[in-house]
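>>> Just to be clear, the model below is a prediction. Sequence and coordinates:
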Amino acid sequence: MSNLADATAARLGGLSYLNPNAPEPWASFVEQIERVRPYLGELERWIETLKHPKRTLIVDVPIERDDGTVAHYEGYRVQHSLSRGPGKGGIRFHPDVTLNEVMALAGWMTIKNAAVGLPFGGAKGGIRVDPASVSKGELQRITRRFTSEIGIVIGPDRDIPAPDVGTNAMTMAVMMDTFSMNRGGTATGVVTGKPIALGGSLGRQEATGRGVYITAREAGRHLGLPIEGARVAVQGFGNVGGIGARLFHEAGARVIAIADHSATLVNKAGIDIPAALAHVAAHGGLAGFVGAAPLDIEEFWRLSCDFLVPAALEGQITAERAAGIRARVVVEGANGPTTPAADDILRERGVLVVPDVLANAGGVTVSYFEWVQDFSSFFWTEDEINARLERIMVGAFNAIWQVAQEKGVSLRTAAFIIACHRVLEARAERGLYP
C-alpha cells in the first residue's frame, strides 16, 4: 500500500475494508451519464445539463474549540439539478469529504429521485471533519455554523438536507433549529430524518435498509432465487447494512459475512445478526464479536454467495475486485460503490447489479413522506409508511427491469434512461431563462 493509502487509512481510523485508491466519483457519474446518450432521442441536446451542477457552494466553517482555539473546517452544498423540484440529498461528515465526491453524490441524487418518481432534484452536502475527533459541543457548533453558512440556499421549498455518513437524527434536529432561529419561525420541513418529536417520520431510520431488502427480493423473484436460504454478504454494518442484514436474516437468509470499520467477519453457517447488532450497539463496532471468524477484506469480495451488499462508501468494487466476485446479485446499499469498469466486468460475468439509484432509494422515499407530512401536519402510521414504500420501490423496480429487458441494457443503464428522460424533459419544458 502506498504512503497516501496508509495515510488515508489512518485518517479513517483503520477502515481497511474501504478502497482509498478508488477513482474520482464525479468521473464515474459523468461516464454513467454518457452511456445513456444513445437512448435520449431529441432530449440529447440537453445532456450537458446533467454534467454541470446547477449550483456549488463552498463555505468556511470556523468554530471555537473547547480549549479556546479557533478551528476551520471546509463545507459544501451542491445542487446538481432543480428541474423537477427542490434539491434533496444528505449531509456527510467525514474526514475525506471532497467537492468532487459531493458533486457526484448530488448527481446520483438527481438520478435516484427521478428513477423512483419523486418530485425532487438532486443535492448533497458535507463537511471535511471526523465526528469522532471533536467533542459533542464542538460538533454542535460545527453543525450550527455550517447550517447558517448554507442557509442562503436551503429551505423547505428550495433544498432539503437529510442524514448521511457521519450524521444522524440529532444532526438534523440541530440543523432544523438553527435554520428556524435564523428565519424567525419553526420550519420543520427544511430537513428530513429528524427525531419523531420534531416532525420526523416513522419508518425513516429503517427505510434505506428496507429498500435494499425489497429490491434484492424483487431481483431474486425475477431470477428464481428466493431469499429464504440465500447466502448474503454485507459490507458496512451501520444504518443501511445492519438493517438490511437484519431483514435478510428475518426472511430466512443466511448472512455469512459482515464488515464494518473495525472488523470483517465470516461464518458460513450463518451469523446471528441480532447478536451482532447488539454487539455493535454496545461496543461501537464488530471488533470482538465472537459469533464469526476474522476474514481478510479481499477474501470478503471473493466469497461465494447469492447476494452481495456493498453498503459503505463509493468506489469499493473496482475492476480488480469485480473479476473475483462470486455473487449472483450485487445490491448497492451505498452510493456509487461500483466503478463503471467494474460494472462492465460484472455484466460480462453474468452478475446482476441492482444499482444504488434504485436499491438505496428507500431512504429518500420516506424522506419525501416526511416532507409531505410536515407540510400537512398530518402523520401516517408506520404500517402506512412501509406499505407506501413497498409500492413505490416495487413499481420502480419493475419499470426499470422492463426497460432493461426491452433495450438489452443493465439495470443501472435502464434506471439512468428512465431518470434522464424525466429530468431532461422537465428541463426542456421549462426552457432557459432569460
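Great, that's in hand.

>>> Every contact and neighbour count from this point should use C-alpha atoms.
OK.

>>> where along the stretch 301-434 of the chain do the strands fall?
Remark: strands assigned in the stretch 301-434 of the chain by DSSP state E, counting those that start in this stretch are 304-310, 326-331, 352-354.

>>> Any idea which of those strands gets closest to Leu295?
Distance to Leu295, taken as CA to CA, is lowest for strand 304-310 among these, at 13.7 Å.

>>> how distant is that closest one from the center of its chain?
Taking CA atoms, centre = their mean, to the nearest Å, one finds the center of strand 304-310 at 18 Å from the center of the full chain.

>>> How about stretch 323-340?
The answer for stretch 323-340 is 14 Å, by CA atoms, centre = their mean.

>>> Span of it from start to end?
Start-to-end span of stretch 323-340 (CA to CA, to the nearest Å) is 13 Å.

>>> right, and Arg246 touches Ile273 too?
Yes. Shown here, Arg246 and Ile273 form a contact pair, counting by CA atoms under 8 Å, at 5.9 Å.

>>> In three-state terms, label the closest residue to Gly75 other than its chain neighbours for me.
Computed as CA to CA, 6 or more residues apart in numbering, the closest residue to Gly75 that is not its neighbour in sequence is Ile127, at 4.2 Å. Using DSSP: H, G, I helix; E, B strand; the rest coil, the structure places Ile127 in strand.

>>> separation between Ile127 and Val165?
Using CA to CA, Ile127 is found at 11 Å from Val165.

>>> about what we covered before: can I get the strands of the stretch 301-434 of the chain in TSV with distance to Ala173?
Formatted as TSV, the strands of the stretch 301-434 of the chain follow (distance: least, CA to CA, whole Å):
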stretch	distance to Ala173
strand 304-310	29
strand 326-331	31
strand 352-354	32
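
>>> Now do the SS call for Ile4.
In this structure residue 4 is Leu, not Ile. Following three-state DSSP, Leu4 is assigned to helix.

>>> Can you report how many residues lie near it?
11 (other CA atoms under 10 Å).

>>> Double-check Thr56 against Gln79; I have them as touching.
Yes. In terms of CA under 8 Å, Thr56 counts as a neighbour of Gln79; the distance is 6.3 Å.

>>> let's bring in a second model and compare:
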Amino acid sequence: MRAFEATQIFFDEAAERLKIDPAMREALLMPDREIQVQVSIEMDDGKLANFIGFRVQHDNARGPMKGGLRFHPQVDLDEVRALACLMTWKTAVVNLPYGGAKGGIGVDPSRLSQPELQRLTRSLADAIHDVVGPDTDIPAPDMGTDFQIMSWFRNQWEKYHGFNPAVITGKPVEEYGARGREEATGRGVGTLTLKLTRRLGLKPDKAKTAIQGFGNVGTHAAKFLNEAEFPIIAVSDITGTYYKSTGLNIPEIMRHKMKHPKGLLEGYNECEVLPVDALLTLPDAAVLIPAAVGGIITEENVDEIHAKVIVEAANGPIVPAADKILNQREVHILPDILANAGGVTVSYFEWVQNRQHYRWSLDRVRQELDHTMNEAFETVWETSNQHEVSLRTAAYMIGIARVHRATELAGLTG
C-alpha cells in the first residue's frame, strides 16, 4: 500500500464520524501545491550527478505551512505527499498555528562527502527558495538531515531574500536555533508514553519497553524513559537488536553509540544481540516504540506483536490493516500525529523566538513543550472516550475538525 493511500484511510474514518461533506473532504485532503525539481551538483571527482527534489505544500488554512526536509533513498512524491498531509493534522492536533508541508531528495546522504552534501543542499535551496519563507512554508530537519543542513539552506535562501532566520527551524543554537530542539521529539514521545501508561494503570517499573530505532528520536526517548524508571529491555539499529530482559544500561549504551565512528550500536556486548526484526516481536515487551521508518508493522507480522501499548515515534509505522487488527485486540496505540509532535512544537517555539528576536531558556522550552503535549493528550484522550473510538481516530477527528473550521472561516464552505 502506498503511503498516501494509508493516510487517506485514517482520514476517511475520522471524516466519516465528523460527517464532513464529500466535496469538502476532497478539498481538505488534496495538497495545495506539489513541486518536483531537478537538483544537479558536481561531485568531488568532477562528474555531474542528478537528483530529484520534492516539496509538497498541503494546507495553509491555519497558518504558514511547516514540514521537514528529508534526505533518504526512498523519498518519492507519494511519501512526501503523505507526510505533508500528516503534518497538517499533526500541527492541528497540538494546536499550533501552522499547516502541513514536507520535502526531500531521493539520496543516500551517507554516500556523499560534506562538500557534496553542502552543494546538494544549496542547489535544493536555489530550486525552491521562492516557494518557502517565514510566512509561507518553513522547512525543518528530518530523516537524513540535521542542524548543519538547515544552516546551509538558510544561508543560501538569505542570498535571495536577505537576513531572516525564521525561514527554517532546527538550526544550530549558535545561529538562532532553539535550545532543546534536538531532544524535542524524543522528549515528547517519552512524556506521552509516561502519561499513557499511567492512564492504563501500568507502573513504570513494570512497563518493559522496546525501542525500534536508536537515532535522534529513539535515544532521547530512551533517556527520558530510563530516568522515569522504565526498564528499556531492547533497542535496535541497522546492526541488530540489543536485548536484556532486566533492562539495558541506557547511559552506557548511549556512550558506546557516541564513541562509535558511525554512531551505531555495533560492538556493544553487555547484552544479548538478536536479529534486527526481533525487537518488534519480543514476548516480554509491554511497550513498543517504533522510532525508525514507516510501514514496519503489517498484516504479515502483526500477529507476532505482543506489546499492549504502541507509541508511534516514527511516521506511519503501522499500516491500516494491521492497525485494525491491533485495535480489535485492544492494543493501545498512541498515533504518530500526536506522539511525535514534540519536534514541530519546539520548531514553532524556535520560529516564535526568531520573529521576536528573543531567546528562551532551556527550562522554558521544556515547560512549554510539556504543557503543549500534555494538553493535546488530554483532549485526544477525552475525545476517544466520549466518542468510543481509538486514540488515532480521536486525534484525526480533532485535527481535521480544526482545519475544517479554519477553512470554513476563510470562506470555503462544504
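Looks like it arrived, so ask away. Just so it is clear, the structure is predicted and the values come from calculations on it, not from any experiment.

>>> Send over the TM-score of the superposed chains.
For this chain pair, the superposition-based TM-score is 0.97 by TM-score structural alignment, normalised by the length of the second structure; 410 aligned residues with a CA RMSD of 1.3 Å.

>>> Look at Thr56 and Gln79 of the first structure and report which has more neighbours.
Gln79 (29 against 19).

>>> which residue in the second structure lines up with the more buried one?
The equivalent of Gln79 of the first structure in the second structure is Gln57 (alignment by TM-score structural alignment).

>>> swap in Leu40 of the first structure?
Under TM-score structural alignment, Leu40 of the first structure pairs with Leu18 in the second structure.

>>> give the contact list for that match.
Applying CA atoms under 8 Å, 6 or more residues apart in numbering to Leu18 of the second structure gives the contacts Met397, Ala401.

>>> which residues touch Phe51 of the second structure?
By CA under 8 Å, 6+ apart, the contact set of Phe51 of the second structure is Gln38, Val39, Ser40, Ile105, Gly106, Val107.

>>> Need the three-state assignment for it.
Reducing the assignment at Phe51 of the second structure to three states with three-state DSSP gives strand.

>>> what's the distance between it and Val167 of the second structure?
24 Å.

>>> And for Val235 of the second structure?
Using CA to CA, we find Val235 of the second structure at a distance of 35 Å from Val167 of the second structure.

>>> How about Val403 of the second structure?
23 Å.

>>> again with Glu183 of the second structure
21 Å.

>>> more neighbours, the two?
Each of Glu183 of the second structure and Val167 has its neighbours counted (other CA under 10 Å); Val167 has more, 25 against 21.

>>> what does the biggest helix by length in the first structure correspond to over in the second structure?
In the first structure, ranked by residue count with DSSP state H as the criterion, the top helix is helix 382-407. Counting by TM-score structural alignment, helix 382-407 of the first structure lines up with residues 362-387 of the second structure.

>>> Per the alignment, Asp205 of the second structure pairs with which residue of the first structure?
By TM-score structural alignment, Asp205 of the second structure lines up with Glu228 in the first structure.

>>> Am I right that that match sits in a strand?
No. Glu228 of the first structure sits outside any strand when classified using three-state DSSP, being coil.

>>> roughly how far apart are the counterpart of Thr178 of the first structure in the second structure and Gly177 of the second structure?
Using TM-score structural alignment as the criterion, Thr178 of the first structure maps onto Gln156 of the second structure. Gln156 of the second structure is 17 Å from Gly177 of the second structure, where distance means CA to CA.

>>> between these two, which one's more packed in?
Shown here are Gln156 of the second structure and Gly177; by other CA under 10 Å, Gly177 has more neighbours (26 against 19).

>>> Who are the contact partners of the match of Thr178 of the first structure?
Arg122, Ala125, Asp126.

>>> ok, now with 7 Å
Gln156 of the second structure makes contact with Arg122, Ala125 under the criterion CA atoms under 7 Å, 6 or more residues apart in numbering.

>>> Among the strands of the stretch 301-434 of the first structure, which comes closest to Asn182 of the first structure?
Nearest of these to Asn182 of the first structure, taken as CA to CA: strand 304-310 at 39.0 Å.

>>> which other helices and strands contact the closest one?
Judged by 3 or more CA pairs under 7 Å, 6 or more residues apart in numbering; DSSP states H and E, strand 304-310 of the first structure is in contact with strand 231-235, strand 326-331.

>>> mean deviation of the longest one from the second structure?
Overlaying the second structure shows strand 326-331 of the first structure at a mean distance of 0.8 Å from the equivalent residues (mean CA distance after the TM-score superposition for the first structure).

>>> Kindly calculate the angle that that strand makes with strand 231-235.
Orientation of strand 326-331 of the first structure against strand 231-235 (axes from the mean of the first three to the mean of the last three CA atoms, to 10 degrees) gives an angle of 60 degrees.

>>> what does strand 326-331 of the first structure correspond to over in the second structure?
Going by TM-score structural alignment: strand 326-331 of the first structure matches residues 306-311.

>>> residues making contact with that stretch?
With CA under 7 Å, 6+ apart as the test, stretch 306-311 of the second structure has contacts from 193, 281-283, 285-290, 331-335, 339.

>>> quick one on the thing from earlier: will you turn the helices and strands packed on strand 304-310 of the first structure into TSV that also has distance to Asn398 of the first structure and mean neighbour count?
Below are those laid out as TSV (distance: least, CA to CA, whole Å; neighbours: other CA atoms under 10 Å):
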stretch	distance to Asn398 of the first structure	mean neighbour count
strand 231-235	23	27
strand 326-331	15	23
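
>>> quick revisit: from the contacts of Phe51 of the second structure, pick the one nearest Glu116 of the second structure.
Distance to Glu116 of the second structure, by CA to CA, is smallest for Ser40 among these, at 10.7 Å.

>>> That's all I had, so thanks and see you.
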